[in-house]
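> Any chance you can model this:
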Amino acid sequence: FATGETGRVGSPKRREIGHGRLAKRALIPVLPSAEDFAYSIRVVSEITESNGSSSMASVCGGCLAMMDAGVPVKAHVAGVAMGLILDGNRFAVLTDILGDEDHLGDMDFKVAGTANGITALQMDIKVQGITKEIMQVALAQAKEGRLHILSNMQDAMGSVRTELSAHAPRMVSFKIHPDKIREVIGLHISEISNERVKEVKDYLAEGQIVRVKLLAADERGRLRLSLKAAMADEGGTIAPLAGASEVAEAAAEAAPASGETA
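Predicted structure coming up:
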């Protein structure tokens, strides 16, 4: 949304989708691999008012936001919008165009990238075409403007924040002293499976390592863990261990009948 725009409320409009895709394309080359950063990443850019390129502002802001959130991006990414005033054989290339320069000019050329190169381009022109000379001048000025913006971004945030938010999900392994187990509680039998579990050993073996989900922590800091919730998030369920039913049946057959004495 933007000040002065009273468009429909609901799904994103074509302009918003296009700007989002351009910003996404500009940022993807510097994102970490799934092996290096196992979190989902969502960047939301809301432009409350603009007199320039909101998509290039989204590239700069999105990059800084990810760095501030602890996403290990490979480099700063900045973007700048270039304009053009064409008069016969004469021309002037404008850097970081304003709204009027976009509206009255002959070109809107968006260039985004790092200090080492370009990651995304997008051009709108109102003329039949542009010459090689115009393109060369536009790219040269865009590089100069991009490097200037990158310098300011570097001053604002020189490196990725090394510590994650206290609210970010994380996996931690730790040992508990037997005397303190009751303080942690751990995995309750009711959170192992959606089915009724009579014996934990029917579903889990001693020493088995499983992934659980942290559901809540009470006022004393005790954790409520769930295996079935973690399995549901991964699209699966936990089944009884092989042979568990046979062991249970054998135990039932070996038990003395009601009223019998040994």
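
> can we go C-alpha only for contacts and neighbour counts from here?
Noted.

> Residue 111 - nearest residue in space that isn't next to it in sequence?
Of all residues not flanking residue 111 in the chain, residue 121 sits nearest, at 4.9 Å (C-alpha to C-alpha, 6 or more residues apart in numbering).

> same deal with residue 157?
Per C-alpha to C-alpha, 6+ apart, closest to residue 157 is residue 64, 7.1 Å.

> you'd agree residue 18 is in a helix?
Yes: remark: residue 18 belongs to a helix, assigned using DSSP: H, G, I helix; E, B strand; the rest coil.

> List the contacts of it.
By C-alpha atoms under 8 Å, 6 or more residues apart in numbering, no residues touch residue 18.

> Can you give me the distance of it to residue 69?
25 Å (C-alpha to C-alpha, to the nearest Å).

> And residue 165, by the same measure?
In terms of C-alpha to C-alpha, residue 165 sits 7 Å off from residue 69.

> the more surrounded of the two?
Remark: of residue 165 and residue 69, residue 69 carries more neighbours, 17 against 11, as counted by other C-alpha atoms under 10 Å.

> from memory that one sits against residue 166, does it?
No: contact criterion C-alpha atoms under 8 Å: residue 69 and residue 166 do not qualify, at 11.0 Å.

> burial of the residue nearest to residue 111, as a residue count?
Using other C-alpha under 10 Å: residue 121 sits among 16 other residues.

> what's downstream of the host helix or strand of it, the next helix or strand?
Here residue 121 sits within strand 118-125, counting by DSSP states H and E. Downstream of strand 118-125, the next assigned helix or strand under DSSP H and E is helix 132-156.

> I have a second one here; can you model it like the first so I can compare?
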Amino acid sequence: NFPPFSTGESRIPRGTSRREIGHGNLAHRALKKMLPDNLPYVVRIVSDILESNGSSSMATVCAGTMSLLDAGVKLKRPVSGIAMGLITDKGAVKYAVLSDILGDEDHLGDMDFKVTGTEKGITATQMDIKVDGLSYEILSQALDQAREGRMHILGKINETIPNPRPEYKPNVPRIEVILIPKDMIGAVIGPGGKIIQGIQADTGATIAITEDENNGIVEVSGPNLEILEAAKARVKAIVALPEVGEIYKGKVKSIVAFGAFIEIMPGKEGLLHVSEIDWKRVESASDVLKENEMVEVKLIGVDEKTGKLKLSRRALLPKPEGYVERESSRDSRPPRGNDDRRREGGYNRDDRRGDDRRGGNFHGGNRDHRDDRRGPRN
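Below is the predicted model of the structure:
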């Protein structure tokens, strides 16, 4: 923005001027190649010129570099710029190359040569001349002087802000990408989009999901860091796998006779057995826990067959001095005797069924006796 008062003028601003457009394009070309390739943002730099007695476009390049570094943008290298001028006689025999020209030197001189770049090279140039042409000698000297001036300005920039901020400022809109297994995309979306819509409604973030050949791609964006981190935590909790030995803060979902079910992650519940609630004997889980209460538990195991999670609360409590582990009722049960009592007492199979069916007295007699009653055959 180049308001009239910056040059001592008094007129009504009537939209963007050609000067503002041209200077903006030059500053854009000077800086855009130094932006990181993976920058997920659209960057808009606003340069308000409050006073001008030199090159406002080169001031915009230098100030733009510092503002990007201050915002946390990881520039490949800082950029500086300088405007070079030229004074010649009528025959161009005598000349003087000027560095960082003032307004009068620009108005009365024969050249306005703007050069921007890094310590490695030039990123953009723009030249206006009032003579028919420039010799190689003049152009070479102008570029050499421009490099000296740019290096001096870069030194001042590095003294002020040598490196980009390690993190974006808290009020910077945030965009981050999370890679998840493809088979977990459905879990993040939920039935009818219930899960993803709930995350967006609760946190205020915006979530978009796509996929490639190998992964699901979750793009999370929010107006500030706090909202972004809240949404990321919800997504990661859905796709995370519980690890044995880790401590989780979960919600008591339900209480049953043998313990309580604790939700340690969204959609992932584990059993806190009544024996793992406390070191002392607990008759009922409801004596210690209440539904919807938040409780810290430790994952102590995962059933190999069913995948069910085994939790412990007492593992996080100090063990009482002199504590002796109770024997389970199964271990303390006396051993059973052998099977002789079953064979000795009562009747056995032979007693129950009587003699052999073919030769015994079952229901009195056998086949021979039956035949005798029929009498002799002819």
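
> The second structure: which residue goes with the residue nearest to residue 157 of the first structure?
Using TM-score structural alignment, the equivalent of residue 64 of the first structure in the second structure is residue 66.

> Which strands or helices does whichever strand or helix holds that match pack on?
Take DSSP H and E as the rule and residue 66 of the second structure turns out to sit in helix 56-71. In terms of contacts (3 or more C-alpha pairs under 8 Å, 6 or more residues apart in numbering; DSSP states H and E), helix 56-71 of the second structure is packed against helix 18-32, strand 80-88, strand 111-117.

> and the shortest one with helix 56-71, angle?
In this structure, strand 111-117 of the second structure runs at an angle of 10 degrees to helix 56-71, with axes from the mean of the first three to the mean of the last three C-alpha atoms, to 10 degrees as the basis.

> so strand 111-117 of the second structure versus strand 122-129, what angle?
Relative orientation of strand 111-117 of the second structure versus strand 122-129 (the same axes, to 10 degrees): 180 degrees.

> Strand 111-117 of the second structure aligns to what range in the first structure?
Counting by TM-score structural alignment, strand 111-117 of the second structure corresponds to 107-113 in the first structure.

> Average separation of that stretch from the aligned part of the second structure, please.
Mean deviation of stretch 107-113 of the first structure relative to the second structure after superposition (mean C-alpha distance after the TM-score superposition for the first structure): 0.4 Å.

> For that stretch, report the contacting residues that lie outside it.
26, 56, 59, 77-85, 102, 118-127, 139, 142, 146.

> for stretch 84-102 of the second structure, same thing?
53-55, 82-83, 105-106, 109-115, 138, 141-142, 145-146, 149.

> Narrow the residues you listed to those that are buried.
Among the contacts of stretch 84-102 of the second structure, those buried by neighbour count (16 or more other C-alpha atoms under 10 Å) are 54-55, 82-83, 105-106, 109-115, 142, 145-146, 149.

> State the distance from the equivalent of residue 166 of the first structure over in the second structure to residue 260 of the second structure.
Residue correspondence to the second structure (TM-score structural alignment): residue 166 of the first structure is matched to residue 170. For residue 170 of the second structure, the distance to residue 260 of the second structure equals 40 Å [C-alpha to C-alpha].

> Compare neighbour counts for the two and give me the winner.
residue 260 (25 against 12).

> Could you find the counterpart of the more buried one in the first structure?
Using TM-score structural alignment, residue 260 of the second structure has no partner in the first structure.

> where does residue 260 of the second structure land in three-state SS?
Residue 260 of the second structure - assigned by three-state DSSP - is strand.

> what lines up against residue 51 of the first structure once you look at the second structure?
Using TM-score structural alignment, residue 51 of the first structure sits opposite residue 53 in the second structure.

> Spatially nearest residue to that match (excluding sequence neighbours)?
Using C-alpha to C-alpha, 6+ apart and skipping the chain neighbours, the partner closest in space to residue 53 of the second structure is residue 103 (4.9 Å).

> Contact partners for the one you found?
52-55.

> Among those residues, which ones are in helices?
If you go by DSSP state H, those have nothing in helices.

> Pick the one among these closest to residue 36 of the second structure.
Proximity of the contacts of residue 103 of the second structure to residue 36 of the second structure, judged by C-alpha to C-alpha, is greatest for residue 55, which lies at 26.9 Å.

> which residues touch the nearest residue to that closest one once chain neighbours are set aside?
Using C-alpha to C-alpha, 6+ apart and skipping the chain neighbours, the partner closest in space to residue 55 of the second structure is residue 83 (6.3 Å). By C-alpha under 8 Å, 6+ apart, residue 83 of the second structure lies in contact with 55, 58, 99-101, 112-115, 146.

> Which of the residues you listed are conserved in the first structure?
Checked against the first structure using both residues aligned by TM-score structural alignment, their matches' C-alpha atoms under 8 Å, the contacts of residue 83 of the second structure keep these contacts: 55, 58, 99-101, 112-115, 146.
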